[in-house]
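J.: Build me a model:
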Amino acid sequence: MQIHDLPTPALTIDADAFDRNLATMATVHPGRALRPHVKAHKCTALAAAQQAIGHDTFTCATPREIVGMAAAGVGTELLLANETVDDTRLRAMAELDVPVIVAVDSDATVDAATRNGITACLIDVNVGLPRCGIAPDEAGRLADRARRAGLDVRGVMGYEGHLMMVRERDERLTAVEQSMELLLRAHRDVGGPIVSAGGTGTFDQHGSTGVTEVQAGSYALMDIDYGRQGLPFEQAVFVVGTVISVSEGWSVADVGLKALGMDHGKPAVADGSVWFCSDEHLTYAPTERPQVGDRVQVVPSHIDPTMAMHDTAWIVRGDEVIDRWPVDLRGW
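T.: Coordinates of the predicted model:
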């Protein structure tokens, strides 16, 4: 099968660029120094490739991802880097054969974990992103409560997600160090072997901060936002579309809002300028006038929600389709 045989819109992964991205990250963070985040791709076959290169612990954003990874036999330890008080989902994770750690940031999340059989946790610490996470000065108290409730407190985690897109590297580094000071302060009160942080945008900026593992995920596939950061990773994922209409000054491809994560802005095309997307359409000004039926490669602005909109990732080398990976962790 060739790329032009695929029904569009089709999500494709360049096999060689993907392999190089994995190798680059594994050189910086080998083995358990990286806990890859599967929310970026929601694909157990892709996670298996990450495991094959040496990473055997994984980060998940949803209980469905945890259960799906366990069912696929990928990962020797799974972290739910998110809070949940859903009894059904917590019990489903507790019943798995693979060890599961959950993030907690309140008495309520500790209580929910313990009453449903969860045995291990990380204290989620707010390091500057106004999302989940307990105040650093409260982390020790919550850790003590969790231990009294019977949880094995493995350490702390803190996500400096507000810093991933800071453009200037030196400015980003200074801000990361400040966030990690908050996390390490909390860790001194909490204890445990794990200090978990980071993402693709800050993957190489923790240095001697005391972080023991980085939770990067987008590095494997990349997107427009991370592509602007000067990171040593290549664009590996494209949504292939078909030109379905050509007018004087613009063309339309069948890659719209339902095929792309748009929360970070417009996608890009190699040979033209994107004007806007609607439900099923991408309107762009091409560099050279295409023909109806031509194919166009669209680069998503945000990889995580883009992956979640497709049920299949087509693995390609050049124009040849060499494999098909189900995006089997999508949905709730």
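J.: Only C-alpha atoms from now on, for both contacts and neighbour counts.
T.: Fine.
J.: How much space separates D19 from V190?
T.: Taking C-alpha to C-alpha, to the nearest Å as the measure, D19 falls 38 Å from V190.
J.: neighbour count winner among the two?
T.: Neighbours of D19 and V190, each counted by other C-alpha atoms under 10 Å, are more numerous for V190; the result is 22 against 17.
J.: Verify the stated contact: the more buried one with A143.
T.: Yes - here V190 lies in contact with A143, judged by C-alpha atoms under 8 Å, at a distance of 5.7 Å.
J.: any shared contact partners between those two?
T.: Taking C-alpha atoms under 8 Å, 6 or more residues apart in numbering as the contact criterion, the common neighbours of V190 and A143 are I123, V153.
J.: ends of stretch 128-137, how far apart?
T.: Start-to-end span of stretch 128-137 (C-alpha to C-alpha) is 14 Å.
J.: Centre of the chain to that stretch, how far?
T.: The chain centroid and the centroid of stretch 128-137 are separated by 20 Å, computed with C-alpha atoms, centre = their mean, to the nearest Å.
J.: and that stretch, which residues are buried?
T.: Of the residues in stretch 128-137, those scored as buried under the neighbour-count criterion (16 or more other C-alpha atoms under 10 Å) are G128, C132, G133, I134, A135, P136.
J.: Just the ones in helices from those, please.
T.: Using DSSP state H, no member of those falls within helices.
J.: Out of the residues you listed, which two are the most distant from each other?
T.: The largest separation in the buried residues of stretch 128-137, counting by C-alpha to C-alpha, is between C132 and P136 at 12.1 Å.
J.: so what's in contact with those two at the same time?
T.: V125, N126.
J.: I figured D271 hits T287, correct?
T.: Yes - if you go by C-alpha under 8 Å, D271 and T287 touch, sitting 5.3 Å apart.
J.: And those two? Which one has more around it.
T.: Regarding D271 and T287, a neighbour count based on other C-alpha under 10 Å identifies D271 as having more, with 16 against 12.
J.: quick one: D14 and W250, what's the gap?
T.: According to C-alpha to C-alpha, D14 stands 28 Å off from W250.
J.: can you check A146 too?
T.: For A146, the distance to W250 under the criterion C-alpha to C-alpha works out to 59 Å.
J.: Compare the two and say which is more crowded by neighbours.
T.: Neighbour count, other C-alpha under 10 Å: between A146 and W250, A146 has more, with 26 against 19.
J.: Which strand or helix spans the more buried one?
T.: Applying DSSP states H and E as the criterion places A146 in helix 139-148.
J.: Centre of the chain to that helix, how far?
T.: Averaging C-alpha positions (C-alpha atoms, centre = their mean) puts helix 139-148 29 Å from its chain's average.
J.: and that helix, what does it pack onto?
T.: Using 3 or more C-alpha pairs under 8 Å, 6 or more residues apart in numbering; DSSP states H and E as the contact criterion, the neighbours of helix 139-148 among helices and strands are helix 107-115, strand 120-124, strand 152-158, helix 169-190.
J.: Now show me the structure for the sequence below, then we'll compare the two:
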Amino acid sequence: MRIDELQTPALIVEQSVVRANLDAMSAALPGDRLRPHVKAHKCTSLARLQADNGHRGFTCATIREVETMAAAGLGEDLLLANEVLDTRRLGRLVDAGHRVTVAVDSTETVQAAVDGGVREVIVDVNVGMPRCGIAPEKAGALADVARRAGLTVRGVMGYEGHLMLVGDEAERREHAERAMALLLSASADVGGDLISGGGTGTYAVNTWVDEIQAGSYALMDTAYQQVGLPFGQALFVLGRVISASSDWCVADVGIKALSLDHGNPAIDDAAVWFCSDEHITFAPEHRLAVGDHVRVIPAHIDPTVALHERMYLVDGDDVVDEWPVDMRGW
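T.: Presented below is the predicted three-dimensional model:
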């Protein structure tokens, strides 16, 4: 079909751009140097392309993502880079032969791993972002607790998420070095053979970890565009103009179709004024008519994708495939 046959709003992904993004990242971080984070796209069809590029381990954010990846035959090495307090569903996957590692940062999450049947953990270390993660100086003691409980401690992970959108590359590298010094200090106490961290924003400057947990690079958004990364905008929310005035237009892409936590979305050759539940109001540089298509660029890719049940792979105006967003939900 062609895109004018799609019901809007709809997620569309430019085939050539996503392919170029995947290849560019694989060239920079080949094989095990990249552990793609599936939370950004929540789509096993896209994850399979990443696996075809030589990346056999994946990062997940939810139990649902781990389960769906395993069911799709992509469960060779799945890291749930998040603390969870009920790991029974993960333990069932381990019993079925999938390799699942879960992040821990407390004695409670260690015990949850034991109770649920998970056998491998990674110690999550706070490297400067005030979210999850144990203090670096306490990481070794927690690893000892985990080993005494019968778990294998694979190593450490630390997410410098507060640095992902720092605009200046030299500044981003300087701050990343400080953050990773904390992680390397914890690694010396924890042991294991894995140091994991990073993301799309720091993939090129974080040279201290063994693997980078990047995800947004595949599809991109306006927030990462501003950092000046060498990846193209592959994903858009396709909408249609439903009302046209002399100074502005309204399209059928609102808050229920994209995330605003990183600010307003963008439309090429237009100024976006605001979004409401079902609408985006914008001032185009060139006059548009009711029925015209617009491609809305989300400001934050991860939560935008999670709002949709499917994405359409396109080549210009031709729809060439349909990919379920099969990892959405919890």
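J.: TM-score for this pair?
T.: Between these two chains, after superposing, the TM-score reads 0.98 (TM-score structural alignment, normalised by the length of structure 2); 330 aligned residues with a C-alpha RMSD of 0.9 Å.
J.: Kindly reformat the helices and strands packed on helix 139-148 of structure 1 as JSON lines and extend each row with distance to I53 of structure 1.
T.: Formatted as JSON lines, those follow (distance: least, C-alpha to C-alpha, whole Å):
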{"stretch": "helix 107-115", "distance to I53 of structure 1": "32"}
{"stretch": "strand 120-124", "distance to I53 of structure 1": "26"}
{"stretch": "strand 152-158", "distance to I53 of structure 1": "24"}
{"stretch": "helix 169-190", "distance to I53 of structure 1": "27"}
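J.: just those: most buried one?
T.: Scoring these by mean neighbour count under mean count of other C-alpha atoms under 10 Å gives strand 120-124 as the most buried, with a mean of 28.
J.: What are the buried residues along the helix holding A146 of structure 1?
T.: Of the residues in helix 139-148 of structure 1, those with enough neighbours to count as buried (16+ other C-alpha under 10 Å) are A139, G140, L142, A143, R145, A146.
J.: Can you state the mean residue-to-residue distance of that helix versus structure 2?
T.: Relative to structure 2, and after both are superposed, helix 139-148 of structure 1 has an average distance of 0.4 Å to its aligned residues, where the measure is mean C-alpha distance after the TM-score superposition for structure 1.
J.: what range in structure 2 matches that helix?
T.: Mapping helix 139-148 of structure 1 onto structure 2 (TM-score structural alignment) gives residues 139-148.
J.: before we move on, what about stretch 215-225 of structure 1?
T.: Aligned by TM-score structural alignment, stretch 215-225 of structure 1 corresponds to residues 213-223 of structure 2.
J.: what's the span of the matching stretch from first residue to last?
T.: The first and final residues of stretch 213-223 of structure 2 sit 18 Å from each other (C-alpha to C-alpha).
J.: Then stretch 294-308 of structure 2?
T.: Distance across stretch 294-308 of structure 2, first residue to last, is 18 Å (C-alpha to C-alpha).
J.: can you tell me how far A94 of structure 1 sits from V102 of structure 1?
T.: Separation of A94 of structure 1 from V102 of structure 1 (C-alpha to C-alpha): 10 Å.
J.: so who does the most centrally placed residue in structure 2 touch?
T.: Averaging the C-alpha coordinates of structure 2 gives a centre point, and the residue nearest to it by C-alpha atoms, centre = their mean is A40 (2.8 Å). Taking C-alpha under 8 Å, 6+ apart as the criterion, A40 of structure 2 is in contact with G215, S216, I301, D302, P303, V305.
J.: next one: A186 of structure 1
T.: Under the criterion of C-alpha under 8 Å, 6+ apart, the contact partners of A186 of structure 1 comprise V125, P136, D137, E138, A139, G140, V156.
J.: Kindly report the same for R185 of structure 1.
T.: P136, D137.
J.: now do 7 Å
T.: With C-alpha atoms under 7 Å, 6 or more residues apart in numbering as the criterion, the residues that contact R185 of structure 1 are P136.
J.: so how far is P193 of structure 1 from it?
T.: Relative to P193 of structure 1, R185 of structure 1 is positioned 14 Å away (criterion: C-alpha to C-alpha).
J.: what do you get for D87 of structure 1?
T.: Per C-alpha to C-alpha, D87 of structure 1 is found 28 Å from P193 of structure 1.
J.: do G54 of structure 1 as well
T.: Counting by C-alpha to C-alpha, the separation of G54 of structure 1 from P193 of structure 1 is 20 Å.
J.: Quick one: neighbours of V125 of structure 1, just the number.
T.: By the measure other C-alpha under 10 Å, the count of residues near V125 of structure 1 is 28.
J.: And the contacts of stretch 65-79 of structure 1?
T.: For stretch 65-79 of structure 1, using C-alpha under 7 Å, 6+ apart, the contacting residues are 44, 48, 56-60, 93, 98-102, 329.
J.: what about 6 Å?
T.: Contacts made with stretch 65-79 of structure 1 from outside it, assessed by C-alpha atoms under 6 Å, 6 or more residues apart in numbering, are listed as A48, D56, T57, F58, T59, C60, P99, V100, I101, V102, L329.
J.: ok, now stretch 324-332 of structure 1?
T.: Contacts with stretch 324-332 of structure 1, where a contact means C-alpha under 6 Å, 6+ apart, come from K42, C43, R64, E65, A308, D311, T312, A313, W314, I315.
J.: farthest pair in the residues you listed?
T.: Checking those against each other with C-alpha to C-alpha, the farthest-apart pair comes out as R64 and I315, at 23.9 Å.
J.: Have a look at the two and say which one is more surrounded.
T.: Set side by side, R64 of structure 1 and I315 give different neighbour counts by other C-alpha under 10 Å, the larger being at I315 (22 against 19).
J.: Tell me how far that one lies from L6 of structure 1.
T.: I315 of structure 1 sits at a distance of 11 Å from L6 of structure 1 (criterion: C-alpha to C-alpha).
J.: likewise R154 of structure 1?
T.: According to C-alpha to C-alpha, R154 of structure 1 stands 46 Å off from L6 of structure 1.
J.: before we move on, what about A49 of structure 1?
T.: When C-alpha to C-alpha is applied, the distance between A49 of structure 1 and L6 of structure 1 equals 24 Å.
J.: try V98 of structure 1
T.: As judged by C-alpha to C-alpha, V98 of structure 1 and L6 of structure 1 stand 37 Å apart.
J.: what's the answer for S251 of structure 1, then?
T.: Distance, S251 of structure 1 to L6 of structure 1, using C-alpha to C-alpha: 20 Å.
J.: All set, thanks.
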